[in-house]
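Trainee: The following comprises the amino acid sequence and a computationally predicted model.
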Amino acid sequence: MQQDIRPLLAVDIIEQLHKQFALLSGGRGRDGAPIITFPEYSGFNELPDEDFVNVVTYLTSIPSLDAASIGFIIIIDRRRDKWSSVKASLARIAGAFPGNLQLVLVLRPSRFFQRAIADIGIRLHREDFKMKIVMLNSLSDLHGYVDKGQLTCELGGSLQYCHSQWLHHRTVSQSLHRVRVTVSQSLHRESESQ
């Protein structure tokens, strides 16, 4: 018996999406590339691989194929973190990101010692990650790559984004879609039987 393959839906991974370790706020790069943000998240290193893969796979499935084909811009905010967290984030993204990566922008740790370690670490490990990585010192550096209007207020931008509202809209629209598909299939089967 053939099993139906269906795409991952928000309701399937609602608990993982609630953690907010990765966000698709609707911002775009100058060329239209969708932006996925990895905000400060203290438990990022302890996230199960399945949670990471599910959320990132889901987020990369949302933009249109045209937008996704341009490549995603990743913004990793680790200003209050350590180099080890930056390195773990980059390694996880390099190893399991399911989409076309255009650019990875990293807001490096702001503490002097951690910033120095990050500078050395990125020079030593850049080739390991096999992606275009730009280390940024500040939000104003980030604004040189992405317009403020495409960034949320946490990143010094003006893009309005509420994660709980986004989740609500995604789950409601997907539930309505499921109902529509079910009704359509039922009507199709009914018309075939007549």
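Mentor: Alright, I've got the coordinates. Numbers count the residues shown, from 1 in each chain.
Trainee: When you work out contacts or count neighbours from here on, use the C-alpha atoms and nothing else.
Mentor: Noted.
Trainee: In stretch 128-138, which of the residues would be classed as buried?
Mentor: Neighbour-count burial for stretch 128-138, counted by 16 or more other C-alpha atoms under 10 Å, picks out 129, 133, 134, 135, 136.
Trainee: Next up, the contacts around residue 29.
Mentor: 35, 73, 145, 146, 147, 150 (C-alpha atoms under 8 Å, 6 or more residues apart in numbering).
Trainee: Would you check which pair of the residues you listed lies furthest apart?
Mentor: 73 and 147 (12.6 Å; C-alpha to C-alpha).
Trainee: returning to that earlier point: sort out for me which of the buried residues of stretch 128-138 are in strands.
Mentor: 133, 134, 135, 136 (DSSP state E).
Trainee: so the residue nearest the centre of the chain, which of the three states?
Mentor: The residue lying closest to the centre of the chain (C-alpha atoms, centre = their mean) is residue 36, at 3.5 Å. Under the three-state scheme (DSSP: H, G, I helix; E, B strand; the rest coil), residue 36 adopts strand.
Trainee: Use this one as the comparison:
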Amino acid sequence: GSSDRLGRALLQVTTSGSAWGAAWCSAGELARLILYLCSLPRRGAKDSGLTVVVDARKQLPAPALFCALRSAQSTSPGCIHTVLLLAEKELAAHRERLPGVQVETLGSLRALGRFVDSSQLPPELEGSFPYCHGEWVQFFQVSVSTQRAPTSPPCCWPRSCQVSPQVRPVPHLPPQDVAACIQRHQALMGRVLSDPQLLQLQREG
């Protein structure tokens, strides 16, 4: 997945969409999903906590989101380092407190750029990070099936740099489609691993 300017793993949450009103979309289920996503980064990145970008430009965050963030942080202290709330500045006076988490309210994508380079953001945030959720889900399922690891998240498959509470059924793929999916994923990872910021971080240790 992508990362912020300090190398922390990045998680994007979009607050618009009818899925937020779904019966399963409770604070408890969201907290379980967030904790699952926190377990995915490599150990070094995991220890530094996630940076969560909340895109609330079209709709204010549902109360369940902040409850879930508080619950996840309480269950696993330090799993979330920063929340970047992309919304109107007026929201700053009404945002909920998240103990132990740095919360920044950002009024524009330009302000977001102080924390996250555009190369690490998806097109929805006017970035160039190459990401296809459907292909990632397919590759992840193939990997899990190959390793026979029961790592299914509580309510939906995660998005590496973007999370939206939706249940997405994924059909069984024939072998040739699996091979093509793996090739596309390898090409995608090649582009990610050749990112200048990542190479600089590797050189700096």
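Mentor: Structure's in. What do you need? What you see is a predicted model; the values in this text were computed from it and never measured.
Trainee: Would you mind reporting the TM-score between them?
Mentor: Comparison of the two superposed chains (TM-score structural alignment, normalised by the length of the first structure) gives a TM-score of 0.65, and 143 aligned residues with a C-alpha RMSD of 2.2 Å.
Trainee: In the buried residues of stretch 128-138 of the first structure, find the pair that's most separated.
Mentor: 129 and 136 (17.0 Å).
Trainee: mind checking how far residue 132 of the second structure is from residue 123 of the second structure?
Mentor: 11 Å (C-alpha to C-alpha, to the nearest Å).
Trainee: What residue in the second structure is paired with residue 56 of the first structure?
Mentor: By TM-score structural alignment, residue 56 of the first structure lines up with residue 34 in the second structure.
Trainee: now that match: how far from residue 189 of the second structure?
Mentor: Taken as C-alpha to C-alpha, the span from residue 34 of the second structure to residue 189 of the second structure is 23 Å.
Trainee: neighbour-wise, which of the two wins?
Mentor: Taking neighbours as other C-alpha atoms under 10 Å, residue 34 of the second structure and residue 189 compare with residue 34 leading, 24 against 15.
Trainee: Is the more buried one located within a helix, as I assumed?
Mentor: Yes. Checked against three-state DSSP, residue 34 of the second structure lies within a helix.
Trainee: Please give me every residue in contact with it.
Mentor: Residues in contact with residue 34 of the second structure, defined by C-alpha under 8 Å, 6+ apart, are 68, 69, 72.
Trainee: tell me which of the residues you listed is nearest to residue 6 of the second structure?
Mentor: Closest to residue 6 of the second structure, out of all of the contacts of residue 34 of the second structure and judged by C-alpha to C-alpha, is residue 69, at 20.9 Å.
Trainee: count of neighbours near the counterpart of the closest one in the first structure?
Mentor: The equivalent of residue 69 of the second structure in the first structure is residue 93 (alignment by TM-score structural alignment). Neighbours of residue 93 of the first structure under the rule other C-alpha under 10 Å: 19.
Trainee: Helices of the first structure, start to end?
Mentor: Per DSSP state H, the first structure carries helices over the ranges 14-18, 49-61, 65-70, 83-96, 112-129, 139-143, 163-193.
Trainee: closest one to residue 40 of the first structure among those helices?
Mentor: The nearest among the helices of the first structure, by C-alpha to C-alpha, is helix 83-96 at 10.1 Å.
Trainee: and that closest one, which residues are buried?
Mentor: Quick answer for helix 83-96 of the first structure (16+ other C-alpha under 10 Å): 83, 85, 86, 87, 89, 90, 91, 92, 93.
Trainee: Export those residues to TSV and append columns for distance to residue 184 of the first structure.
Mentor: Below are those laid out as TSV (distance: C-alpha to C-alpha, whole Å):
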residue	distance to residue 184 of the first structure
83	52
85	48
86	47
87	48
89	43
90	44
91	44
92	40
93	39
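Trainee: circling back to that earlier point, pick out whichever of the contacts of residue 29 of the first structure sits closest to residue 115 of the first structure.
Mentor: Out of these, the member with the shortest distance to residue 115 of the first structure (by C-alpha to C-alpha) is residue 145, at 20.2 Å.
Trainee: which residues sit in contact with that closest one?
Mentor: Contacts of residue 145 of the first structure (C-alpha under 8 Å, 6+ apart): residue 29.
Trainee: how about it, what's its match in the second structure?
Mentor: Using TM-score structural alignment, residue 145 of the first structure lines up with residue 115 in the second structure.
Trainee: now do residue 44 of the first structure
Mentor: In the second structure, residue 44 of the first structure lands on residue 20 (TM-score structural alignment).
Trainee: roughly how far apart are its match and residue 37 of the second structure?
Mentor: 18 Å.
Trainee: Is there a neighbour count for whatever residue of the second structure lines up with residue 105 of the first structure? I'd like the number.
Mentor: In the second structure, the residue matched to residue 105 of the first structure (TM-score structural alignment) is residue 84. Residue 84 of the second structure sits with 20 neighbouring residues when counted by other C-alpha under 10 Å.
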